[in-house]
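> Sharing a model that was predicted from the sequence below.
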Amino acid sequence: MGIVRVSGRRWRLAADGEDGTAQSETAQLTEGETLSFGILADPQLGALKQNKEWTEELDRLRQGIAEIRQQNPAFIIVLGDLVQAFPSNEAERPQRELETKDLREALQSLSGDIPVLIVSGNHDLGNAPTREHLEEFQRDWGNDYYALDLGLCRGVVLNSSLFFNPSNAPEEAEAQFEWLKEQLDEAQAEGKRVLLFMHHAFFWSNWDESEDLGLLRIEPLNLDCPKSHFHIPKPQRDRLRDLIRNSTVSYSFHGHLHDNVVLHGSDPFIEQVVTSAIGYPLGAAPAGFRMVHVTATGEVQHRFVALSEGTSPRYGFARS
């Protein structure tokens, strides 16, 4: 199967012999069955050596795909930051094209018959996405937001860069918000638990946190980065919070932080799950992936799996 280009804002985990389009019959879990899928975050080819080469990131991506396949997943979902070079940097356009080519070949050739779903990140669209960059992503990868049917759960993939900074594409950002509201209303009416998938996390510690959270020291890059770069700004976060408060959302899965963090938000309750980068881990957690299991009754379990010995170095991440 390989990379899935989602269209029509919906992908269904199809019954055997179907193609996963919005028209095909959704595969249903029977009593005692569990649907399992793998999460990869931030392959970000080119990050380690600033677009000069990306052998290490590519090796870890290949290793991650191989180890996920051993778990017999129904699909793999990649939570954004596919490559390092930004779309707005014309000087790096040749590197971006090569990084994308290598990433696509790895995902396509190594996944076998397992579908691979793509989520957009800030390196894929820019920190303030433009309409042109949204269109480029859609041409390359398909819809930037869409729904997944997962038995008694509904997955909702979101373009979190439009929440982070909608200033260059306000109409597209508003369209996504209205679509999200429709998805949450439908899931609630159907009695389905909702799992969100998006690159940026909602918060560092809680829904109410401010924008001024200080700096994050990224030792390998000799860089101090505002912590606010790693969460949704409060005005947009509050608006999303109001939606989620009146919904059946219970889990959200993220990348972006390059670390492995699970937090519980209250009012509304949500389990926010951030998975360490497969390409360039920066925290206490090594490179790895996450396995998620959804039962026939809609219960959700997940666990982080570090890559096998020798393939998952830690690079160092200082929290302040």
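That came in fine, so what should we check first?
> C-alpha from now on. contacts and neighbour counts both.
Fine.
> Wait, R154 touches Y146, no?
No: judged on C-alpha atoms under 8 Å, R154 makes no contact with Y146 at a distance of 10.6 Å.
> helix/strand/coil for E136?
Assigned by DSSP: H, G, I helix; E, B strand; the rest coil, the conformation of E136 is helix.
> Next up, a structure to set beside the first:
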Amino acid sequence: MSRLFVYLVVAIFCITKTLAQSESFYFIQLSDPQFGMLEKNKSFSQETMIMEKVIAAINNLNPAFVVITGDMVNDGKDQKQIDEFKRVCKLIKKSIPVYVLPGNHDLSQQCTDESISNYMDEYGYDCFSFQVNNSCFIGLNTPVIFANREEKEKSQLIWLEKILENSQKCNHRILFGHYPFFVKESNEANRYENIPLEKRKTYLDLMSKYRVSNMFAGHLHYNAMSSYEDFNITITNSICTPLGKDRIGIRIIKVYPDKVVHDYYDLEQIPSDVVL
């Protein structure tokens, strides 16, 4: 896949690809642009302005790829919001692959059949896997886990374990999703911000079994970090609508053969280049 909206659909509407890249590389994560949120669905002009600045920085940095971890729009039924998000993302250079994942605002809290179908019509896939220089990157549809859409969630889980099984020789296995599995503690109570405990344990066991090193998520609209054994969860602030102390920005993740390091940069501090 070389662009954002490629309609490559396999099995459970996931995409799988291998990208060539030099030994060490970096990529960019941004989350929750949520077009329409700032002005309560009356306008998305502010989100457009912010995203155009971010995209100019992305094009200058020329990362290996970009991942947007959900909530592309505030109202998943608002076609104008969706169209504007897609228009703006097409400003990213064609040489930079862009991967998106659904958030609860894209699919609704209940993840109805209709909302999933509409999402697929717009974006063509709802999970992905690909490799760059012997590192495996996997994106999940976490809203279907949160909403306990059993059939969809089960098929995705089977797919995930197969990808993990086949990637054991990779240097790193890195996961993306809108919802983090948990925010502070692996056994914390169920709430709006996390994946329910009954599902959470299944996924955390998989992360341990296959030595997944990192998960990059969004949803909270502020930065946070937590861990479970050797599995690190990093939650990235909203690119447009922060709800915490952090200013809007992006995360730059550097991938080396033996480690993964990352830093958050607010919009006014995004570097002009990245030193590996």
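Yep, it's here. It should be emphasised that the depicted structure is a prediction, and the values quoted were computed from it without experimental measurement.
> care to give me the TM-score?
Comparison of the two superposed chains (TM-score structural alignment, normalised by the length of structure 2) gives a TM-score of 0.90, and 264 aligned residues with a C-alpha RMSD of 1.7 Å.
> Tell me where structure 1 has helices.
For structure 1, the helices defined by DSSP state H cover 55-69, 93-110, 122-125, 131-141, 160-164, 170-189, 234-245.
> Adding distance to H199 of structure 1 and mean neighbour count, write those out as JSON lines.
Compiled in JSON lines, the helices of structure 1 are given as follows (distance: least, C-alpha to C-alpha, whole Å; neighbours: other C-alpha atoms under 10 Å):
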{"stretch": "helix 55-69", "distance to H199 of structure 1": "17", "mean neighbour count": "21"}
{"stretch": "helix 93-110", "distance to H199 of structure 1": "18", "mean neighbour count": "17"}
{"stretch": "helix 122-125", "distance to H199 of structure 1": "8", "mean neighbour count": "24"}
{"stretch": "helix 131-141", "distance to H199 of structure 1": "15", "mean neighbour count": "16"}
{"stretch": "helix 160-164", "distance to H199 of structure 1": "6", "mean neighbour count": "26"}
{"stretch": "helix 170-189", "distance to H199 of structure 1": "15", "mean neighbour count": "16"}
{"stretch": "helix 234-245", "distance to H199 of structure 1": "14", "mean neighbour count": "16"}
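> Reformat those as TSV; add distance to R9 of structure 1.
Compiled in TSV, the helices of structure 1 are given as follows (distance: least, C-alpha to C-alpha, whole Å):
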stretch	distance to R9 of structure 1
helix 55-69	25
helix 93-110	21
helix 122-125	18
helix 131-141	12
helix 160-164	16
helix 170-189	9
helix 234-245	19
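> Quick check: which of the ones you listed is nearest to E33 of structure 1?
With C-alpha to C-alpha, the closest approach to E33 of structure 1 among the helices of structure 1 belongs to helix 55-69: 18.4 Å.
> what helices or strands is that closest one leaning on?
Secondary-structure packing of helix 55-69 of structure 1 (3 or more C-alpha pairs under 8 Å, 6 or more residues apart in numbering; DSSP states H and E): helix 93-110, strand 288-295.
> The longest one versus helix 55-69: what angle between them?
An angle of 30 degrees separates the directions of helix 93-110 of structure 1 and helix 55-69 when computed by axes from the mean of the first three to the mean of the last three C-alpha atoms, to 10 degrees.
> Aligned counterpart of H229 of structure 1 in structure 2, please.
Using TM-score structural alignment, the partner of H229 of structure 1 in structure 2 is Y192.
> Dead centre of structure 1: give me the residue that sits there.
For structure 1, the residue nearest the mean C-alpha position is L79 (2.0 Å; C-alpha atoms, centre = their mean).
> Tell me the counterpart of that one in structure 2.
By TM-score structural alignment, L79 of structure 1 lines up with T69.
> Would you check that its match makes contact with G103?
Yes: between T69 of structure 2 and G103 a contact is recorded at 7.3 Å, counting by C-alpha under 8 Å.
> what's the matching residue for M291 of structure 1 over in structure 2?
Using TM-score structural alignment, the partner of M291 of structure 1 in structure 2 is I252.
> no wait, T130 of structure 1
Match for T130 of structure 1 (TM-score structural alignment): T112.
> So what's the residue count around that match?
T112 of structure 2: 14 surrounding residues under other C-alpha atoms under 10 Å.
> Quick one: map Q108 of structure 1 onto structure 2.
Aligned partner of Q108 of structure 1 by TM-score structural alignment: K90.
> Ok, A201 of structure 1 next?
Alignment note (TM-score structural alignment): A201 of structure 1 maps to P180 of structure 2.
> And its match, how close does it get to S45 of structure 2?
Note on P180 of structure 2: its distance to S45 of structure 2, by C-alpha to C-alpha, to the nearest Å, is 29 Å.
> and for stretch 121-135 of structure 2, what span of structure 1 is it aligned with?
With TM-score structural alignment as the criterion, stretch 121-135 of structure 2 aligns to 139-153.
> Give me the residues contacting the matching stretch.
Residues outside stretch 139-153 of structure 1 that contact it (C-alpha atoms under 8 Å, 6 or more residues apart in numbering) are 4-13, 26-29, 35, 118-120, 134, 137-138, 154-159, 176, 183, 191-195, 294, 296-298.
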